[in-house]
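Sharing a model prediction with you, sequence too.
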Amino acid sequence: MICMNVISRQFFGPSIGFHSEVAKFAVVISTFMGISYAARKGRHISMSAIYDTVPWRIRKAMAILIPLVTALILFALTYVSFEYVVNEYERGTTTAYLGMPTYLMYLFIPLGFFMGGIQFVRNLFVNIVNKEVYIGTDALDYNDNKPEDRHIDDQMQV
């Protein structure tokens, strides 16, 4: 939609009026619905400089602590963003060109936060139940995670 608007402006003069509204809807929906998918597949952004260098036991502890904290934050953001959606609904604001209620777009924000929080809780339980380290419900840790490596890490700590 954004590319079509650029082409339209360049070759035909006027801009497509509703392009920014459609692009905004697409970005909000894909961003916030993607939180849950990224958490499940272990594709979320992570600062792994410390995580990658610590022994297996510490990585395992971090694989339990990080999803717990992240889930709590996402659930708090769910609450705050839901209040914002309710506020938008009560105000009755609509988009300029399409005339759609803005709360319909913003509804995907708390939904995405909530679904992401559920995925991080699942990641937490997967790491508690299994001996391996998981970075997502469907993704094992990308570091060498073989049982013999754990013994080497354990011996090095002694």
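That came through, no problem. Residues are numbered from 1 along each chain as shown.

use CA for all of it now, contacts and neighbours both
Fine.

tell me the helices in this protein, going along the chain?
2-12, 19-41, 56-91, 102-106, 108-129, 147-157 (DSSP state H).

most packed of the ones you listed?
helix 108-129 (a mean of 22; mean count of other C-alpha atoms under 10 Å).

Check the offset of that one from the chain's centre.
Counting by C-alpha atoms, centre = their mean, to the nearest Å, helix 108-129 is centred 9 Å from the centre of its parent chain.

From the contact counts, what lies against that helix?
Under the contact criterion of 3 or more C-alpha pairs under 8 Å, 6 or more residues apart in numbering; DSSP states H and E, the helices and strands touching helix 108-129 comprise helix 19-41, helix 56-91, strand 134-136.

And here is the other one:
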Amino acid sequence: MRRILRSLNNIEEYLIIGLLSVMTVVVVVQVICRFIFKFSLTWSEELARYILVWTTFIGASMGIKRGAHIGIEAFTLLLPEKFRKYVAAFGYILCAIFTIIVFKESSRIIHKQILNHQISPAMGMPMWLAYLALPVGTFLMTLRFGQALFELFKPDKDISAQQRASKEV
């Protein structure tokens, strides 16, 4: 299981690095073409937008894994130590339920996109490829919430997201 999660970590990180690199190059080329050569690439803004959507959802999964998402710990710090894990677990479960619902609904949207053969205006690519970021991202987030829940109940683990993030860096 660790091997699979480590592979998933690597895939997410390399995807983010690759996608952000492509997006940066595309935007820089677009700026150079627009301001130096006085013409505009019709597809560059659309591609950058779709890449941003993909990196957002993959990055959200990475954020869950690293405990980097914003959380309100003021309430949980008021609770006795023995209840904090259970409150955190409840939060992870609620978030996992939400991502499962979003996964299910976004999968329906993908199915409709495939049936309707909708294409993007500038690039002419199937729109389901852009929309696919949502179910892929929410699937990864659901896995990460499950992983966080599992990690929470390991014997020597503390629930503080700050401590988890600092241990991994």
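Done, it's in. Values in this document were obtained by computation on a predicted structure and should not be read as measured data.

Need the TM-score from the superposition.
After superposition, the two chains reach a TM-score (TM-score structural alignment, normalised by the length of structure 1) of 0.76; 140 aligned residues with a C-alpha RMSD of 2.3 Å.

need the helices and strands packed on helix 108-129 of structure 1 in JSON lines with distance to residue 3 of structure 1, can you?
Compiled in JSON lines, these are given as follows (distance: least, C-alpha to C-alpha, whole Å):
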{"stretch": "helix 19-41", "distance to residue 3 of structure 1": "10"}
{"stretch": "helix 56-91", "distance to residue 3 of structure 1": "29"}
{"stretch": "strand 134-136", "distance to residue 3 of structure 1": "34"}
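
just so I know, which of these lies nearest residue 99 of structure 1?
Smallest distance to residue 99 of structure 1 across these (C-alpha to C-alpha): 9.9 Å, for helix 19-41.

Where in structure 2 does that closest one fall?
With the alignment judged by TM-score structural alignment, the segment of structure 2 matched to helix 19-41 of structure 1 spans residues 44-66.

Check stretch 65-84 of structure 1 too.
Mapped onto structure 2 with TM-score structural alignment as the criterion, stretch 65-84 of structure 1 occupies residues 90-109.

residue contacts, residue 68 of structure 1?
Contacts were defined as C-alpha atoms under 8 Å, 6 or more residues apart in numbering; by that measure residue 68 of structure 1 touches 120-121, 124.

likewise residue 37 of structure 2?
Residues near residue 37 of structure 2 by C-alpha under 8 Å, 6+ apart: none.

Quickly note the distance from it to residue 29 of structure 2.
Going from residue 37 of structure 2 to residue 29 of structure 2 by C-alpha to C-alpha, to the nearest Å gives 11 Å.

do the same with residue 9 of structure 2
With distances taken as C-alpha to C-alpha, residue 9 of structure 2 is found 30 Å from residue 29 of structure 2.

now residue 35 of structure 2
When distances are taken as C-alpha to C-alpha, residue 35 of structure 2 and residue 29 of structure 2 turn out to be 10 Å apart.

What of residue 55 of structure 2?
Look at residue 55 of structure 2 and residue 29 of structure 2: by C-alpha to C-alpha, they are 20 Å apart.

Give me the mean deviation of stretch 63-76 of structure 1 from structure 2.
For stretch 63-76 of structure 1, the mean deviation from structure 2 after alignment is 0.8 Å (mean C-alpha distance after the TM-score superposition for structure 1).

Geometric centre of structure 1: which residue is closest?
For structure 1, the residue nearest the mean C-alpha position is residue 35 (2.3 Å; C-alpha atoms, centre = their mean).

Hmm, that one is touching residue 111, no?
No. If you go by C-alpha atoms under 8 Å, residue 35 of structure 1 and residue 111 don't touch, sitting 10.1 Å apart.

Fine, thanks again, bye for now.
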